[in-house]
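>>> A structural model of the following input is requested.
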Amino acid sequence: MKTASFLFPKDKVAFIRSSSSMKEAMEQLEQHYYTALPIVDEAGKYVGTLSEGDLLWTLKNKPGVSFDNMDEIPVSTIKKHIRNECVSIDAYMEDMLAKAADQNFVPVVDDKQIFLGIIRRKDIIAYYMNNITD
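So this is what the prediction gives:
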């Protein structure tokens, strides 16, 4: 089955722009109760994932960074510790299980790498549970 059937579309997904600040990222994570966010560049392409841990490590290890100046730190300068691999909108759900083991979500892109949305781990697991028990 194609992943398009399980797509949680971009307009319903919290994501951040690569030009966003560290403070904006933290606010998005807090508002949506997420532990990680897809990062999209100004052209709309998926460029990576930012996690809570990335923000914490930046606060701890980057000299001069504090809660007071997080609005001055672009997300693009933060070292990322995870890489959620993206898949094409034409990918098959049968190929998602390995990704779900390591990722909370799988970013979905078109043939030009434009971010379309995500497939959530819970939807991948539900798909496999339904197919195993049927």
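>>> switch to C-alpha atoms for all contacts and neighbour counts from now on
Noted.
>>> With adjacent residues omitted, what lies nearest to the spatially most central residue of the chain?
Centroid check for the chain by Cα atoms, centre = their mean gives residue 38 as the closest residue, at 2.8 Å. In space, residue 38 comes closest to residue 49 once its chain neighbours are excluded; the distance is 4.5 Å by Cα to Cα, 6 or more residues apart in numbering.
>>> element containing the one you found?
Here residue 49 sits within strand 46-51, counting by DSSP states H and E.
>>> want to put them side by side, so please do this one too:
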Amino acid sequence: MNIAFFLLPKQEVVCLTYDTTLRQALERMEYHRYSAVPILHSDGTYYGTVTEGDLLWFMKSRPDLTFETTNKVKLAEVPLRVTNKAVNIDANMDDMISLAKVQNFVPVVDDRNHFIGLVRRSEIIDYCQQGLSQRS
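Sure thing, here's the model as predicted:
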């Protein structure tokens, strides 16, 4: 099955850019209740994924940083502890399943590494469950 069938398109995905402030990232993640969000370069290419843990560890390591001053820090300064890998739109389901084991979602990119959307782990689990049900 083609992974495009499971794709949540970019227009429906909460994304951040490298230039987003720490405050903006915290507020958007809180508002949408997400624990991880894709980060894009200004040209739309996928950079990585920031997690709540990344933000918390960064704030912990900066005792001079207060919540009030988080609007002066760019997301580019926050080290990402985990590398969430993206797949190309032409990837197969086996690639998706192996990434979904360790990622909440799998970013999907085109041939130029432009982010085009993501596939949620829950969609992949549902797909696998249907396959198991059909075998029974």
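>>> what about the residue nearest to residue 38 of structure 1, distance to residue 64 of structure 1?
24 Å (Cα to Cα, to the nearest Å).
>>> So if I had to pick from those two, which one is more boxed in?
Between residue 49 of structure 1 and residue 64, counted using other Cα atoms under 10 Å, residue 49 has the larger neighbour count: 21 against 10.
>>> Please tell me how far that one sits from residue 85 of structure 1.
9 Å.
>>> do residue 99 of structure 1 as well
8 Å.
>>> show me where structure 1 has strands.
8-9, 16-17, 36-40, 46-51, 87-88, 105-109, 115-120 (DSSP state E).
>>> Now render those as TSV, adding distance to residue 78 of structure 1.
As requested, the strands of structure 1 are exported to TSV (distance: least, Cα to Cα, whole Å):
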stretch	distance to residue 78 of structure 1
strand 8-9	26
strand 16-17	13
strand 36-40	12
strand 46-51	8
strand 87-88	24
strand 105-109	20
strand 115-120	20
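>>> For residue 25 of structure 1, find the nearest of those.
Closest to residue 25 of structure 1 of the strands of structure 1 is strand 16-17 (Cα to Cα; 6.6 Å).
>>> Quick check: that closest one compared with structure 2, mean distance?
Here the mean offset of strand 16-17 of structure 1 against structure 2 after fitting is 0.5 Å, by mean Cα distance after the TM-score superposition for structure 1.
>>> Kind regards, and thank you for your time.
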